[in-house]
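Novice: heads up, no residue letters with this:
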């Protein structure tokens, strides 16, 4: 079988939001790029993920020229609500920091980026099989190979951006002795349900309850996303919609539960929780971004936002290289990105440890539960503590 040869400046592996955002930013900066994705467009759009955007992510989407629908349909939020001991406590994000967050689903972000990508004329290859990366050392000549439609392909590039997620080929291709993997796996998961029902509250509600954590989130004024903490042994098929709604109501204050509008699920899934960071994020001419380099538990709403800031740093470095023939930005990429990643990891770990019920053999037990209670009581009494939470929730500066 003959091989079709291609050439570009930046090869981007993965057509999730991080890969598509990087591709769009590069295209608008006059830098040619090709995006490769092993799945179909429908599969990519079918993944249900985050829905809270920091100002940094909002600004990068605007820079990429894909913010019109977000500003028209997204929901700016000035606060967030924590529920403890049956009482609602609002953290006024805007009053404490001067910033707010935007509620706009990751699926919609991806759709906007896909549409922009299609209009840009840049190449995107979906359903690319057997993707492999080669020769990405600093003095090498990077190549990506794949097959599609029974044809072999080889792409020559100056750089490779690994935006292909936790299970992708890019990080897996790095020699084990060249990378350090830091990981914490939590002893529970989140059972999530998406429904075309109005949100129970105008802002997100994070619930600390003796039966386990719950989250009332949203995607729009008519679509809601709810979660309950569950066992890792649970299976989705064991949870009927009726069982989910009943359990959620048990964990909500009576006044909130009374306002909950239930309905059939559009999607229901169980997600395990982990904290994960790979170090470094740069290997010669290969750069990892987004879930390829780090995972956060969703409690702090940082996953998509960290991916966006990675992309921002990498885009800036690539522009500096192509416009000024300097490698300084690319040389600093890993250190700059990891400094922000570890701060977000700390916040997500803290929120997860604070709001969830751990097994008796885990982090808490009776003493740990009292520590959670003391921490929450202090948080609601201290403006300084609330400011720390707010600063991290709206996003630390890049």
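Specialist: Everything's here; your move. This one's a predicted model, so the numbers in the text were calculated from it and none came from an experiment.

Novice: Every contact and neighbour count from this point should use C-alpha atoms.
Specialist: Will do.

Novice: For residue 185, grab the count of nearby residues.
Specialist: Using other CA atoms under 10 Å, residue 185 has 11 neighbouring residues.

Novice: Distance of it relative to residue 358?
Specialist: For residue 185, the distance to residue 358 (CA to CA, to the nearest Å) stands at 12 Å.

Novice: what do you get for residue 249?
Specialist: For residue 249 relative to residue 358 (CA to CA), the value is 20 Å.

Novice: So between these two, which is more surrounded?
Specialist: Between residue 249 and residue 358, counted using other CA under 10 Å, residue 358 has the larger neighbour count: 20 against 16.

Novice: Could you confirm that one falls within a strand?
Specialist: No: per DSSP: H, G, I helix; E, B strand; the rest coil, residue 358 lies outside any strand segment and is coil.

Novice: With adjacent residues omitted, what lies nearest to it?
Specialist: Spatial nearest neighbour of residue 358, excluding adjacent residues (CA to CA, 6 or more residues apart in numbering): residue 364 at 5.8 Å.

Novice: Could you do residue 102 as well?
Specialist: Closest residue to residue 102 apart from its sequence neighbours, by CA to CA, 6+ apart: residue 76 at 4.4 Å.

Novice: and for the strand or helix carrying the one you found, what are the contacting residues?
Specialist: According to DSSP states H and E, residue 76 maps onto strand 75-77. Contacts with strand 75-77, where a contact means CA atoms under 8 Å, 6 or more residues apart in numbering, come from 100-104, 203, 220.

Novice: Run through who's touching stretch 147-155.
Specialist: Against stretch 147-155 from outside (CA under 8 Å, 6+ apart): 1-8, 11, 127-131, 143-146.

Novice: correction: stretch 388-398
Specialist: 54-56, 91-93, 96-97, 99-101, 300-301, 309, 340, 344, 347.

Novice: Next up, a structure to set beside the first:
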């Protein structure tokens, strides 16, 4: 087989890039090691920057998002038994975010690729990147007993933190930066009415909590737990009781509880790999960087990668101009590190760190108090939360 761009990874990043390039007449083949059903079964974040929403519209995949997505112009921070609202619309110059589940977004992208007869190949095994330093790279994978070869101009690795793409960059070239946090998030999805029309981030002496939603009948809640905890340690009743303890009484009193339809624990990690390009290989999304979910930057950082890469490839194929492709890594990383800083700051502000000294706890309290007292501080938070310009 032969294509212009071979994309590895069938999550939202790879699908979005494939869709955008297709609309510009650029041929792609997308490889995914899991089934479509498996990919759509993964529960992920659902807060989209206004820039991401605009990119979905450009990809002609926004009809359901625009119809069913929740437009949020603010969120709450719960602390010391009360709620304070961050007015995103006011402090970011009129911007907002869209709350729309990643699973649904991925479903929309899959349906668009299917409708346009995009070449998406699932259940591939033993994917290997070959000759990426040459002008004629190719990808091989195993399908049953056959080894299939795809010749291409460029390879895009959008195959996540554990994928093969990043590992194809020589160790002497690749630099990795990482911080692993001493806790995780226990998340529960329930078919219940959300406790709040906007997200609630809660700082409490027992640990962080988050009240989120996927729709008016589907709620997503999280609590900070030790890394050694497992899902089996937490019954539904124990989860709801602990969540209520970390919220103001007025919020806990109106919370509707119900059986968990999905429950998982996610460890928190900050990670960046540099560079995001090596010869004919480009990295995008979790293959190159991961953030804690506190600031809702993970999926959105991937979208900015796709924006830069999409425009670079279009300029290359339509204009013979390689300036944006050549600058991709530096441009993407500049925004990635800003998202890293914001996610680290939000995580540091709102979580309980077991190893903190009383002095550090006081500084954390003071940081939150300053935020609530300063319009400039709220403006900085809002600017980052709705999304920095691409």
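Specialist: Perfect, I can see it now. Since the structure is predicted, the reported quantities are computational estimates derived from the model, not experimental observations.

Novice: Report the TM-score for the pair.
Specialist: Scored against TM-score structural alignment, normalised by the length of the second structure, the superposed chains reach a TM-score of 0.99; 389 aligned residues with a CA RMSD of 0.7 Å.

Novice: What is the burial count for the aligned partner of residue 315 of the first structure in the second structure?
Specialist: Using TM-score structural alignment as the criterion, residue 315 of the first structure maps onto residue 310 of the second structure. Other residues near residue 310 of the second structure come to 22 when the count uses other CA under 10 Å.

Novice: Does the residue nearest the centre of the second structure belong to a helix, a strand or coil?
Specialist: Most central in the second structure under CA atoms, centre = their mean is residue 299, positioned 2.2 Å from the mean C-alpha point. Put simply, residue 299 of the second structure is helix when judged by three-state DSSP.

Novice: quick one: contacts for it?
Specialist: Residue 299 of the second structure sits in contact with 45, 48, 285, where contact means CA under 8 Å, 6+ apart.

Novice: Turn these into TSV, columns for secondary structure, neighbour count and distance to residue 321 of the second structure.
Specialist: Putting these into TSV (DSSP: H, G, I helix; E, B strand; the rest coil; neighbours: other CA atoms under 10 Å; distance: CA to CA, whole Å) gives the following:
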residue	secondary structure	neighbour count	distance to residue 321 of the second structure
45	coil	20	35
48	strand	28	31
285	helix	27	24
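
Novice: Keep only those that are still in contact in the first structure, please.
Specialist: Of those, the ones still in contact in the first structure (both residues aligned by TM-score structural alignment, their matches' CA atoms under 8 Å) are 45, 48, 285.

Novice: for those, which one is nearest residue 184 of the second structure?
Specialist: Closest approach to residue 184 of the second structure among these (CA to CA): residue 45, at 15.1 Å.

Novice: and the closest residue to that closest one other than its chain neighbours, what is it in contact with?
Specialist: In space, and not counting its chain neighbours, residue 45 of the second structure is closest to residue 102: 5.8 Å by CA to CA, 6+ apart. Contact partners of residue 102 of the second structure, counting by CA under 8 Å, 6+ apart, are 12, 43-46.

Novice: Show me what residue 102 of the second structure lines up with in the first structure.
Specialist: Using TM-score structural alignment, residue 102 of the second structure pairs with residue 106 in the first structure.

Novice: Let me know the distance separating that match from residue 397 of the first structure.
Specialist: Shown here: residue 106 of the first structure relative to residue 397 of the first structure, a distance of 21 Å by CA to CA.

Novice: Using TSV, please lay out the contacts of residue 102 of the second structure together with distance to residue 324 of the second structure and secondary structure.
Specialist: As requested, those are arranged in TSV below (distance: CA to CA, whole Å; DSSP: H, G, I helix; E, B strand; the rest coil):
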residue	distance to residue 324 of the second structure	secondary structure
12	22	helix
43	33	coil
44	30	coil
45	29	coil
46	29	coil
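
Novice: buried subset of those residues?
Specialist: 12, 43, 45-46 (16 or more other CA atoms under 10 Å).

Novice: Name the nearest of these relative to residue 115 of the second structure.
Specialist: Comparing these against residue 115 of the second structure with CA to CA places residue 12 closest, at 16.4 Å.

Novice: Can you tell me the element the aligned residue in the first structure for residue 360 of the second structure falls in?
Specialist: Aligned by TM-score structural alignment, residue 360 of the second structure pairs with residue 368 of the first structure. Under the criterion of DSSP H and E, residue 368 of the first structure resides in helix 365-381.

Novice: all strands in the stretch 51-200 of the first structure, in order from the N-terminus.
Specialist: Assigned by DSSP state E, counting those that start in this stretch, the stretch 51-200 of the first structure shows strands spanning 52-53, 75-77, 79-84, 87-92, 101-103, 123-125, 129-134, 143-148, 151-156, 159-162, 180-195.

Novice: about what we covered before: got a PyMOL select line for the buried ones in the contacts of stretch 388-398 of the first structure?
Specialist: This is the PyMOL syntax for the buried subset of the contacts of stretch 388-398 of the first structure, where burial follows 16+ other CA under 10 Å:
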select buried, resi 54+55+56+91+92+93+96+99+100+101+300+301+309+340+344+347
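
Novice: Which ones among the contacts of stretch 388-398 of the first structure lie within helices?
Specialist: 55-56, 93, 96-97, 309, 340, 344, 347 (DSSP state H).

Novice: Could you provide the residues you listed in TSV, with additional columns for distance to residue 269 of the first structure?
Specialist: Formatted as TSV, these follow (distance: CA to CA, whole Å):
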residue	distance to residue 269 of the first structure
55	28
56	29
93	30
96	35
97	34
309	27
340	29
344	25
347	25
